[in-house]
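Undergrad: Have a look at this prediction, sequence included:
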Amino acid sequence: MNTLQSRNSFLPTSLEDMHIRGWEQLDIAFISADAYVDHPSFGTALLARLLEDKGYRVGIISQPRWNTTDDFLKMGKPRLCAMISGGNIDSMVSHYTANGKIRSKDEYSPGGKAGFRPDHATLTYSARARQAYGKETPIIIGGLESSLRRMSHYDFWSDTVRKPIILDAKADLLIFGMGELQTVEIANRLNEGQSIKEMTDIRGTVFATSQKGLSELENQYPIITLPTYEEVSDRDKTSNTPTEAGKKAYAQAFQTKFLHENPMHPERLVQRCMDRFVVQNPPPRPLTQKEFDEIYSFPYTLDAHPDYSKAGGIPALTEVQFSLTSNRGCFGACSFCAITSHQGRMIQVRSKESLVKEAEKMSRHPAFKGYIHDLGGPTANFQGLACDKQETFGPCPQKECLWPNPCSNLKDYHGRYLDILKAIEAVPGVKKVFIRSGIRYDYLMEVCQEPTRSKFMDHLVKNNISGQLKVAPEHVDPEVLDAMGKPTVELYDKFCEAYEATNKAAGKKQYLIPYFIAAHPGSTLDSAITLALYMQKKGFIPDQVQEFYPTPGTISTCMYYTGIDPRPGKNLCAIYIPKGRERHLQRALLQFNKPENRTLVMEALQKAGRTDVSRLLLQNRYKR
């Protein structure tokens, strides 16, 4: 395939690409903080291909230079609008570690090099796009960064509460969630001549208005009023620290928002910010299976744009290039995860036929070696609505499906998942299908019944693992696990025993690689020591430890900022928050075997009054 043909397989990224297609003007300019990878795991490609399928002329502007309008105008001014995304992950998370250090690599940039995106990319791009295209061109923001910052939110990097991002970005409209339904509806209405200012009723969108504009809104949805931005961001004028009243108001606002994310009970949230009112329309309805299948049927190349070849491609593609997304959404209750706020708690699934067809297409790719790297989603073994009631009523607002114990109405889908696995494994050219997106072992152990559980475990061990299976117990201390919304360590141990027994019966020697989080809200030094002692007893010390990272949109981040547990049923009770040096001490305890951590481990044990275990953790632990 020559270079010209290769470029033509992608959506236009230059004026030359447009002219080859006979286009004089774009309908929509899609601007992203990520490099352009034509794969459905990348939101820009998925939404742009969807718009293309609906007949719109879409151009991709990836990682434009933000100190000039040149890149924004390289394909001219779009006819309908500019759509802006901060990328697959929040640009600040992409740029900084949990300790505030600048990352040396960026997996979503050419060659994995950092520096191709600005801080708060959505804000920067929106300002430059407005300068380039003028006031008459609608600016619509979306993607994870906008979705999780759609109302007043705590910003870890500045240690302040920031205004809803639509105000800082001065955008006309914000799309939250995955965005397919909203994106098409907005494009259609613009194409029909409707003003962006009139689009106040589209589900899954946020807009800003005045007091007069608010009073003129049609009474389409019940209105829920949140505490104002001034209330949730209140700081002491003398010390410039958050007031207790401000933190409580923030927790109340977060809880209210959390309780009203049900697409089956549409309600409109309103938050005042100075003289503006930010209005969040109800979440979009879940995609039907037909719609979900459709968006994976588009002519994706499954490759990074050829412009990146000389730089070494885009590293983030490697893991997902030959992976299949079978589901989206999550009914798990992990406090530190924002998936439920972005994708929702109602699981959406693709058909087996659609997945088989995509696997067949992958098998014809010249780089395919016979291995499907993953078959799953946020949680691989969540393959349908949590219960039958969700179809009519949606998720229970004050009750979680798995935490603290599995709901009696929770349905089991391991049989369905096993059927799909076998169908993909039978595709000619497919040698092996791995499960790398992770499974919820508590769902498997407590909801899946025999003989399905044994059949699933046996198939998993024999066919879907390459030496090790990654799982996420996250901690072992009961209070920390409760704060995280995770199951007990006893259940994890039970799963470990079942996994080991299944491997032994299959004549295999495969390992579990558990993930643990240090310094999560609720974790004291004693909690971290308990975890360290557990790992010492098990003879496992992780090579990498995740230190809790307060990112926008999560329950845990609300806890971190306020010191309050906002979850329904917790009555806004206080929760311990490790901060400052203690975060480093807790992280060191999780890797007590490293020589460079010896001083920190001793300091932690002395502060906790637990020097009685110092020999157990430190003796003979420094041989590499």
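TA: Okay, I see it.

Undergrad: Every contact and neighbour count from this point should use C-alpha atoms.
TA: OK.

Undergrad: hang on, isn't N503 packed against L512?
TA: No. Taking contacts as Cα atoms under 8 Å, N503 lies outside contact range of L512: 11.0 Å.

Undergrad: So for these two, which sits in the more crowded spot?
TA: For the pair N503 and L512, the greater number of neighbours falls to N503 (19 against 14), based on other Cα atoms under 10 Å.

Undergrad: tell me what the helix or strand encompassing that one is packed against?
TA: Using DSSP states H and E, N503 sits in helix 489-506. Packed against helix 489-506 by the contact rule (3 or more Cα pairs under 8 Å, 6 or more residues apart in numbering; DSSP states H and E) you find helix 441-446, helix 452-463.

Undergrad: Give me whichever of the ones you listed is most buried.
TA: Sort these by mean neighbour count, taking mean count of other Cα atoms under 10 Å, and helix 441-446 sits at the top with a mean of 19.

Undergrad: ok so, going back, buried sites along the helix holding N503?
TA: Within helix 489-506, the residues that count as buried by 16 or more other Cα atoms under 10 Å are 489, 492, 495, 499-500, 502-503.

Undergrad: Ok, stretch 163-179 next?
TA: Along stretch 163-179, the positions that meet the burial threshold by neighbour count (16+ other Cα under 10 Å) are 163-167, 169-179.

Undergrad: Between the two ends of that stretch, what distance do you get?
TA: From its first residue to its last, stretch 163-179 covers 22 Å (Cα to Cα, to the nearest Å).

Undergrad: Identify all contacting residues around that stretch.
TA: With Cα atoms under 8 Å, 6 or more residues apart in numbering as the contact definition, stretch 163-179 has outside contacts at 47, 122-124, 126-127, 138-144, 146-153, 182-183, 196-197, 204-208, 229, 273, 278, 283-284, 341-344.

Undergrad: Spit out the contact partners of P138.
TA: So, once contact is read as Cα under 8 Å, 6+ apart, P138 ends up touching 80-82, 171-172, 196.

Undergrad: As JSON lines, the helices and strands packed on helix 489-506 with distance to K369 would be great.
TA: Rendered in JSON lines, the data for the helices and strands packed on helix 489-506 read as follows (distance: least, Cα to Cα, whole Å):
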{"stretch": "helix 441-446", "distance to K369": "30"}
{"stretch": "helix 452-463", "distance to K369": "17"}
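
Undergrad: dropping in the other structure now:
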Amino acid sequence: MSSQFLVTSRRDMEERGWDQLDFVYINGDAYVDHPSFAAAVIGRVLESRGYRVGIISQPDWHSAEPFKALGRPRLAALITAGNLDSMLNEKTAAKKFRSRDNYSPGGETGRRPERATIVYANRMREAYKDVPIIIGGIEASLRRFAHYDYWSNKVRHSILLDSKADILSYGMGERSVAEIADALAEGKTTAEMYDIRGICYVTSRAPLSDKAVMCPSYEEVRDDKKAFAEAFKIQYEEQDPYHGRTIIQPSENRFVVQTPPALPLTTEEMDAIYELPFQRRWHPMYDEAGGVPALQEVQFSLTSQRGCFGHCHFCAITSHQGRIIQHRSHESLLREAKRMTELPDFKGYIHDVGGPTANFRHEACGKQRISGACRNRHCIGSEVCPNLDTSHEDYRRLLREIRQVPGVKKVFVRSGLRYDYVLADHNKKFVEELCQYHVSGQLKVAPEHVVKHVTDLMGKADAQAFLKFKEWFDEANRKLGKKQYLVPYFMSSHPGCTLRDAVELAEFLRDMHMQPEQVQDFIPTPGSLSTAMYYTGMNPLTGEKVYVARRPEEKQMQRALMQYKNPANYDIVYKALCQAGRRDLIGFGPKCLIPPRRLKGTRPEQTPQRRGSLQLPKKTRRRDTRGRK
């Protein structure tokens, strides 16, 4: 493994004998050289192709001078807001500022601007007017068309128009960025690259053909929610690399054009990317600040695949990574595990082996690699496709092999696990092996809700699937003589969830003897189906009306009902039960949620309850590109 990080200063350039870089990469996160951080991956991919790459992380955006720190790039400036949308990174569902930024040194907030991609692109244009600007990453990817922005509560332009970038690379980006780099090196202009897959661009003339589809314009989706839903449906259905068409959206006398998605990476290509010489740590410039907190969870984890056919509607994976699973070979993962054991801070524990969904190790069915994912069918969720390949054997074998690597004491599974996929495989042996070797006392799962029409709108399995998996989990732990717990996550105020539905969830928590310490309110992030439902009040795929809790008070009620035992929530829970017509739950009976009046001397509970095999989460998880499973 090389001992070098990517270039971050003029001194680094001088030590390598470089007078100019090919690419300057502006990054909204602190620079962490680990394959879980997009800037490191793209930077290493370009480096492996012989390009000179330098990273400017979290520049002061108040002037253009910090953007000149590494000089004028020979080919282009690459810009990303970081691993999270900058607005989501900064603010909560209640639109309050977060107290911590895990992607900044020491968790410090305020190290990046709001709408970082736009700000960085405009500052870079100010610094070097004639340098091509390529934007990418999760923020650019999910805002590539006219989109609803929760934090301003309005429909915004494509981020391409606001940033004035030349090209937007959407999705994971390795293929498209490499093709863009090679084209620039050949002397092509950005206008000569419009046949590259996985990009968006702006043009004054629409490339109409029988392989292109026009969706409603920015002006139409801004003014008409039905038009917004129609545009979303088109964009949603064309996200397959095998049958997806070019999408064109008019916007103020111009056209935003999206080429079809990049083809999935082969196993050999995935292996090559993840075996590049990552240092697997933050840059030493952050040592004094205590490092970058986001690294802690993933430093000793293995990414075995990407993509997800689970299709949670509140998750952006479909729009960013796609539905087709791309996986690494066992040999590559074993080599990485062996290298991991040689790192100075490794204590013998591999924290995770997975991806967006840990147990999705292969395509949903045999046809996906040949003709793509079905346009109007889901593989799993509220229903299970009869053609779904549910085998867990490859994943079981992979976990066995990794835990046998010398120096590895334990291999955990901490990324999202789809228990409905386990149930579809009728595979109790997998659950037993999981409990015996790969659970560290707690296993995180995400039922999200228990009312069927709500879970259907979420793209999730119903409560019965969760209860059945709990039975399997309990049975396995009894056989093993272990005391281990499921940690279930639930969400409030998702589109379709009424106050009465929230009360039903509270009753479920009561019956399961659960009292969550922290809960998650739905956040309408760009690019997801659930966000389109939230904004339009309809399901764009069916046209059916969907109830949406918009009032802050109702959202507070739904959230408080999940913590009805907390005395601090008494008044809002009392009001919620009255409004829902459920005064029968106010009293002293065994089924009541709260007493008819405040009890003197009570205080909010300080610790989560444990009953049976359920334990409540200790921290609220922030929504990211992986979503919940």
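TA: Received it, and whenever you're ready, just let me know what you need. This structure is a prediction, so every number in the text was calculated from the model and none was measured.

Undergrad: Fetch the TM-score of the aligned pair.
TA: The TM-score (TM-score structural alignment, normalised by the length of the first structure) is 0.94; 595 aligned residues with a Cα RMSD of 1.3 Å.

Undergrad: re earlier: closest one of the contacts of P138 of the first structure to N188 of the first structure?
TA: Closest approach to N188 of the first structure among these (Cα to Cα): L80, at 9.7 Å.

Undergrad: residues in contact with the aligned partner of D17 of the first structure in the second structure?
TA: If you follow D17 of the first structure across to the second structure using TM-score structural alignment, you land on D12. Taking Cα under 8 Å, 6+ apart as the criterion, D12 of the second structure is in contact with no other residue.

Undergrad: Specify the local secondary structure of D12 of the second structure.
TA: Here D12 of the second structure is recorded as helix under DSSP: H, G, I helix; E, B strand; the rest coil.

Undergrad: quick one: it from S152 of the second structure, how far?
TA: Applying Cα to Cα, one obtains 41 Å for the distance of D12 of the second structure from S152 of the second structure.

Undergrad: quick one: what's aligned to N359 of the second structure in the first structure?
TA: That one, N359 of the second structure, aligns with N381 by TM-score structural alignment.

Undergrad: so what's its match closest to, chain neighbours aside?
TA: Nearest in space to N381 of the first structure, with sequence neighbours left out and distances taken as Cα to Cα, 6 or more residues apart in numbering, is I439 at 5.6 Å.

Undergrad: what helix or strand is the counterpart of L161 of the second structure in the first structure on?
TA: Aligning on TM-score structural alignment places L161 of the second structure opposite L167 in the first structure. With the criterion set as DSSP H and E, the secondary-structure element containing L167 of the first structure is helix 165-169.

Undergrad: before we move on, the earlier item: I'd like the contacts of P138 of the first structure as CSV, with secondary structure appended.
TA: Listed next are these as CSV, based on three-state DSSP:
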residue, secondary structure
L80, coil
C81, strand
A82, strand
A171, coil
D172, coil
I196, helix
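
Undergrad: List just the nearest of those residues to R268 of the first structure.
TA: D172 (17.8 Å).

Undergrad: any idea how far I372 of the first structure is from the closest one?
TA: If you measure D172 of the first structure against I372 of the first structure using Cα to Cα, the figure is 41 Å.

Undergrad: what does F495 of the first structure give?
TA: F495 of the first structure sits 25 Å away from I372 of the first structure, going by Cα to Cα.

Undergrad: Selecting buried members of the contacts of stretch 163-179 of the first structure in ChimeraX, what would you type?
TA: A single ChimeraX command is used to select the members of those judged buried by 16+ other Cα under 10 Å:
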select :47,122,123,124,126,127,138,139,140,141,142,143,144,146,147,148,149,150,151,152,153,182,183,196,204,205,206,207,208,229,273,278,283,284,341,342,343,344
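
Undergrad: mean deviation of the helix holding L167 of the first structure from the second structure?
TA: Average distance, helix 165-169 of the first structure versus aligned residues of the second structure after superposition (mean Cα distance after the TM-score superposition for the first structure): 0.4 Å.

Undergrad: need the next SSE after that helix, C-terminal direction.
TA: Reading on from helix 165-169 of the first structure to the C-terminus, the next helix or strand found by DSSP H and E is strand 173-175.

Undergrad: Tell me if I'm right that S2 of the second structure and L276 touch.
TA: No. S2 of the second structure is not in contact with L276 according to Cα under 8 Å; the separation is 9.3 Å.

Undergrad: Can you pick out the residue with more neighbours from the two?
TA: When neighbours are counted by other Cα under 10 Å, L276 comes out ahead of the other of S2 of the second structure and L276, with 17 against 8.

Undergrad: The first structure: which residue goes with that one?
TA: The criterion is TM-score structural alignment: under it, L276 of the second structure has F298 as its aligned partner in the first structure.

Undergrad: got it, and H243 of the second structure?
TA: Correspondence of H243 of the second structure to the first structure, assessed by TM-score structural alignment: H265.

Undergrad: re the thing from before, helix, strand or coil for the residue nearest to N381 of the first structure?
TA: Reduced to three states with three-state DSSP, the structure at I439 of the first structure is coil.

Undergrad: burial measure for the counterpart of it in the second structure, as a count.
TA: Aligned counterpart of I439 of the first structure in the second structure: L417 (TM-score structural alignment). Counted with other Cα under 10 Å, the neighbours of L417 of the second structure add up to 22.

Undergrad: which residues does L417 of the second structure contact?
TA: Here L417 of the second structure is in contact with 357-359, 444-445, 629 (criterion: Cα under 8 Å, 6+ apart).

Undergrad: which stretches of the stretch 51-200 of the first structure form helices?
TA: In order along the chain, the stretch 51-200 of the first structure carries the following helices (DSSP state H, counting those that start in this stretch): 91-95, 121-133, 143-147, 165-169, 180-191.
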